[in-house]
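**Q** Quick one: sequence and predicted model below, then my questions.
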Amino acid sequence: MRIKTFITLLMIFSSVSINSQNAAKVKPLVLENQTSSDSFVKVDTNVYGASVYIDGKYAGSTPMYSQKVSAGRHTLRITKTHYAAKELTFYVNKGETKSFILDLESISAWVNVSCSVNGADIYMDGSSFSGNRIEIDEGSHTISAAKFGYEKYTQTFYISRRETKTFNIELKKAEFNITSISPSKKVFNPENKGALGKIDIQFSVTAPENGSLVIKDSEGNVYAEKQFSFTTWDYAYTWDGSDDEGYIVYDGTYTAVLYAGGKSASCTFKVDSSISYPALTMTNDGSGLGAFSLPLPYPDLTILAGFSSGAYFHGPVTEQNESFYAVPLDIFLSAGGEHVELGLKFQSFIKETNSFGLSFSAKLQDKIEITADSSFNYGATFRLASSNIPVFEPFGADCGNGIGIGIMAGFDFNGLYIGANSNLIFKPVSITDSEGKQDEKLWKNGITIAKTTKTYTAGIYGAIQSTFGSCSFEYKDSDDNTILFSENLRDNKRAFDAGFAFNTYLGASSTLLNFNGGMILYPETESYVYAKLGFTFMIN
């Protein structure tokens, strides 16, 4: 019996012809059909741990004894570091198992390295390595060596498989030079919180030396000085805009000068006490407060990133037996400046049937100076958003869905902002291509009153939301019943949204704590009370 089994296996494996020089000639071994209708692939290689990809997706490493696949044509790709990849196409029938035994060919080469300077960092293709010998693949490579105080060595070369190259690197002493100096910002306000009220003076040198960095005004008065003993290439000095006694300096142009090794280099920047970072967070239409985006600009290249969560409850006007409605979760990122802002927002409502949505917003804004402490601010917004399930039944209130355009305008009186917004949103409810007419529109109008300082922003807002058109779709209620919503949404007073918000910088940091609470009211039918807490991280 053992002899018969051995002869059978020998006949099977002898029928497989694999040409290790040509992957296209590899022929799969077809084993017995599986008793089930599932199809499988088995892969092994002459080297252990090769990565297996089927139709571009990672499927495991060799030996791979069984990988379920669908019947039909597939692509098989095998890769391993220092070996030439192999790729082939095969066809598997329903209920069939195919097995492949592949030879991967080594493409390794070796590089021996020595350096005339102890402690130098050696890099191959940008990655450092230790020791005097490294294994690489056949092809073009770049070797480099660097040590502070020496000129950098770089050489590009080609190496064939199974070849060995030797590099004896001679590093030459570098003459001391100041290669660069620059400010991290062109202008800043020391009164702002955290990193927003500081500036970094960044500079680079080539060799060991002693030096000093001096910050002075246009008249030559020195406000800060820092001594350095250079032991590496790159340095940065952070200045908070104050003098030796801790007083914030006056507005104006300042110069940072680095003196070292008989040489000097300088850069200039400005201190401007009018620069501010309003304590805002992301709304459905850009940075703002509560239900509305506000035309309060940030300095250019400002990034906002953050999240918020909380709870929605059924309010005093409701037909529901349970008070809890949903847990919201918002994650957002925006970037912009004085005139343009772009944002992304992920929004979810976690309840019996979860709702998930993604939105893109754009905001254009400007202002007209009236006096030194007052201005007329105005702007426009755009929104493109979609979600899998609408929220806030009986629907019609703005939940961040749809395609929206809006305008905003207001007066800023020394930090007291009073303004109005008007937004037209197309398909704020529709989410599917269900049968029925879906041409609903939402017109949201409201006002915001907010007080902004360098430390916090606090305000109240109110909006009336009118709906037009009709829509229909299916959704599940809290009891998992499928409901067909089909309604004419023509209602001038469909919903009201009012609330308050308070955003404040945490201590001396540039992180904001955000709180928002309010109510969404459908007259005589439903209401929702909400409270949300979050954090916004501001970077410039």
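**A** Arrived safely, thanks for sending. Numbers count the residues shown, from 1 in each chain.
**Q** can we go C-alpha only for contacts and neighbour counts from here?
**A** Will do.
**Q** Now do the buried residues in the helix or strand hosting residue 134.
**A** Secondary structure here is read from DSSP states H and E; on that basis residue 134 sits in strand 133-137. The neighbour-count criterion (16 or more other CA atoms under 10 Å) identifies 136-137 as the buried residues of strand 133-137.
**Q** cool, stretch 224-239 as well?
**A** Buried positions in stretch 224-239, judged by neighbour count with 16+ other CA under 10 Å: 224-225, 230, 233, 239.
**Q** Next up, a structure to set beside the first:
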Amino acid sequence: MSLQRFTAFLAIFIISAGALFSDENASSSGIFVEDKSVQKGFEFDEAYSTYPELLESDRKSAIEKEKTKITVKSNVPNAEVFLNGNFEGHTNLTVNDLPAGRYNLRVKKTGYKPKFYRINVPQGEERVFYVELEKYEGTVNFIAVQPETLIYVDNTKISGNIVKLEEGSHTVFAKKFGYKSESSSIYVPRNSYQIITIRLQEAQFSVSNFRANKERFNPALKGSAGQIKFNFEVTSFGNGTLTIKDSLGNSVISRNLPGFTTWTQNVIWDGIAQNGTKIQDGTYTAILESGEQKFSVDFSADSSIKIPSASITASGSGIGILPAAFNFPEKTFCVGVNAGIICAFENKNFYCAPLSTFFAYSFSKNVELSAKVGLNAGHEGSSPFINSALKFTASKKQADFDMDFGFLIRAGGAKNKPFEPYGADNGYGLGGGLVFGLDFNNFYAGISSEFTFATSTFNTKNDNYDKVLRNGICFQLKGQSVSFAIYSALNSSFGTTALENDSRSSNSIEFLRAVDVGFDFQIALNSLNLNLRSNAQIFENQTYLKTEAGISMLL
């Protein structure tokens, strides 16, 4: 074969292979780097600079006349600092007793653009210089073949096609409903420009993960507590049918589900049958049919599930300031806000105005997590506080009532140490407790016992902290939408603190340190609950009168 024929054959082979590869890319799915170029820009460093910019100091202060002192700070920790080419240390760096004069300052760190300045170091002054380093970046232009493709870089959704990314490896994830998702790793060199094409493949329709958000519910309850939600995922456009059947296999209700246009689907059912009546107690099966796929999940209707008339205390759901042995129905959120006023009665003075927001969530019928954050406005300016609690309960059904019992752990604290002379439980410290209650149809009676450490100081790093035992009792009358409760608690104090206004002696034990008495009034309006409560905390030489109003919502 002649040289000319061999050259022609080789050229045809290369062109054909390139075209074949191009056609393969055009028809296959994935994330492709179509073009990459590196702009080898000139990096400014002292090796190339004859007259760097003068950096003014952020702060100047006088020191001894013959002394010098400079501090070099940066937005990046441990950046290298050079003066006149000599390594001096890492940011933040202080250098003393330099000869007065002008210096070349360079600050650099791997992955960041180095900065180079001139600085003046005069005698008798301390100067602070701040140098902000910028990361090396590259530019990426994402081109999605399918419009409205969602693109994520390192788990962050990007807006727009062109983004600047830091030098290094990044994970790109792309998805669009009706298509298979794609994920790939890309490397972005410094000062580079890349075009990345994203091409997705159509997904075959399928359904997965059909489930109910709770195992049992009471359709007679208001709001979300009286509903059950069915969730499932789909991969593409389609439709389906949801049918509820009773334990005998009879159809209770059937609902055609409209065309699916997103991945996650949910259907909420309020327990109303096809004939317009609420379902009776029992076991039911939800059946999802879509194409040739069929899924089912069992659940129960249970009229014994109740929504308690509850306030959110520092120890979880309860009555007034005391925890109770009940929880909200499973998978129920309670969120709300409170506002009030506290007066120091003996001094006839305004003490503070507590403002707070709170939530409680029942993971199941037995486990509840709650938290409250707020501000005692007006107490030494403002005194923020926080409480959190985890409560575990169980119930044993009797002929005419439920016997409830449980235990809890809790923690809380407040700035500026309020409610002197101390020794009473105001929701702070670390501790736990036991709760017990008898829950009748229209009446609740409960007792609680809680023991907390560092109740007044919220700090156990030394021996100067107290402990408080609070034993409480409460009674509540319950109507369909209104409830009224009274409660009382005895605070017993053990030990003392180093706080200035603590009246207790060292290692003191006071079984009758303070008494709490109060009432709790609730009005339920569908998923909303209005609350008014007031209590007096009575010490020997001080009484606090506390009144709060709040609103909460079940989700």
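**A** Looks like it arrived, so ask away. Note that the structure is predicted; figures quoted are calculated from it, not measured.
**Q** before we move on, back to that, heading toward the C-terminus, what's the first helix or strand past the strand holding residue 134 of structure 1?
**A** Next along the chain after strand 133-137 of structure 1, with elements defined by DSSP H and E, is strand 139-146.
**Q** Now that following strand on structure 2. Mean distance?
**A** Average distance, strand 139-146 of structure 1 versus aligned residues of structure 2 after superposition (mean CA distance after the TM-score superposition for structure 1): 4.1 Å.
**Q** How about residues contacting the helix or strand just after that strand?
**A** The C-terminal neighbour of strand 139-146 of structure 1 among helices and strands, as given by DSSP H and E, is strand 153-159. With CA atoms under 8 Å, 6 or more residues apart in numbering as the contact definition, strand 153-159 of structure 1 has outside contacts at 109, 138-146, 165, 169, 171.
**Q** Strand 153-159 of structure 1 vs structure 2 - mean distance after superposition?
**A** Overall, strand 153-159 of structure 1 averages 4.0 Å from its counterpart (mean CA distance after the TM-score superposition for structure 1).
**Q** Show me where structure 2 has its helices.
**A** In chain order, structure 2 shows helices spanning 3-27, with DSSP state H as the criterion.
**Q** hang on, the earlier thing: which two from the buried residues of stretch 224-239 of structure 1 end up farthest apart in space?
**A** With distances taken as CA to CA, the most widely separated pair in these is 224 and 233, at 22.2 Å.
**Q** What is the burial count for residue 249 of structure 2?
**A** When counting by other CA atoms under 10 Å, one arrives at 10 neighbours for residue 249 of structure 2.
**Q** nope, residue 204 of structure 1 is what I meant
**A** As a burial measure, residue 204 of structure 1 scores 17 neighbours (other CA under 10 Å).
**Q** my read: it touches residue 180, true?
**A** Yes - here residue 204 of structure 1 reaches residue 180: they are 5.3 Å apart, a contact under CA atoms under 8 Å.
**Q** Quick one: distance of the strand holding residue 134 of structure 1 to the chain centre.
**A** In terms of CA atoms, centre = their mean, to the nearest Å, the gap separating the centre of strand 133-137 of structure 1 from the centre of its chain is 35 Å.
**Q** So which other helices or strands are in contact with that strand?
**A** Packing partners of strand 133-137 of structure 1 (3 or more CA pairs under 8 Å, 6 or more residues apart in numbering; DSSP states H and E): strand 108-115.
**Q** Residues in contact with the strand it packs on: which ones?
**A** Residues outside strand 108-115 of structure 1 that contact it (CA under 8 Å, 6+ apart): 82-83, 132-138, 159-171.
**Q** now the angle from it to strand 153-159?
**A** Angle, strand 108-115 of structure 1 to strand 153-159, by axes from the mean of the first three to the mean of the last three CA atoms, to 10 degrees: 160 degrees.
**Q** Point to the residue nearest the middle of structure 1.
**A** residue 333 (7.2 Å; CA atoms, centre = their mean).
**Q** For residue 453 of structure 2, see how far away the residue nearest to residue 375 of structure 2 when sequence neighbours are not counted is.
**A** The spatially closest residue to residue 375 of structure 2, leaving aside those adjacent along the chain, is residue 384, at 4.1 Å (CA to CA, 6 or more residues apart in numbering). Counting by CA to CA, to the nearest Å, the gap between residue 384 of structure 2 and residue 453 of structure 2 amounts to 20 Å.
**Q** Those two: who's more crowded?
**A** When residue 384 of structure 2 and residue 453 are compared for neighbours, residue 453 comes out ahead with 21 against 17, by other CA under 10 Å.
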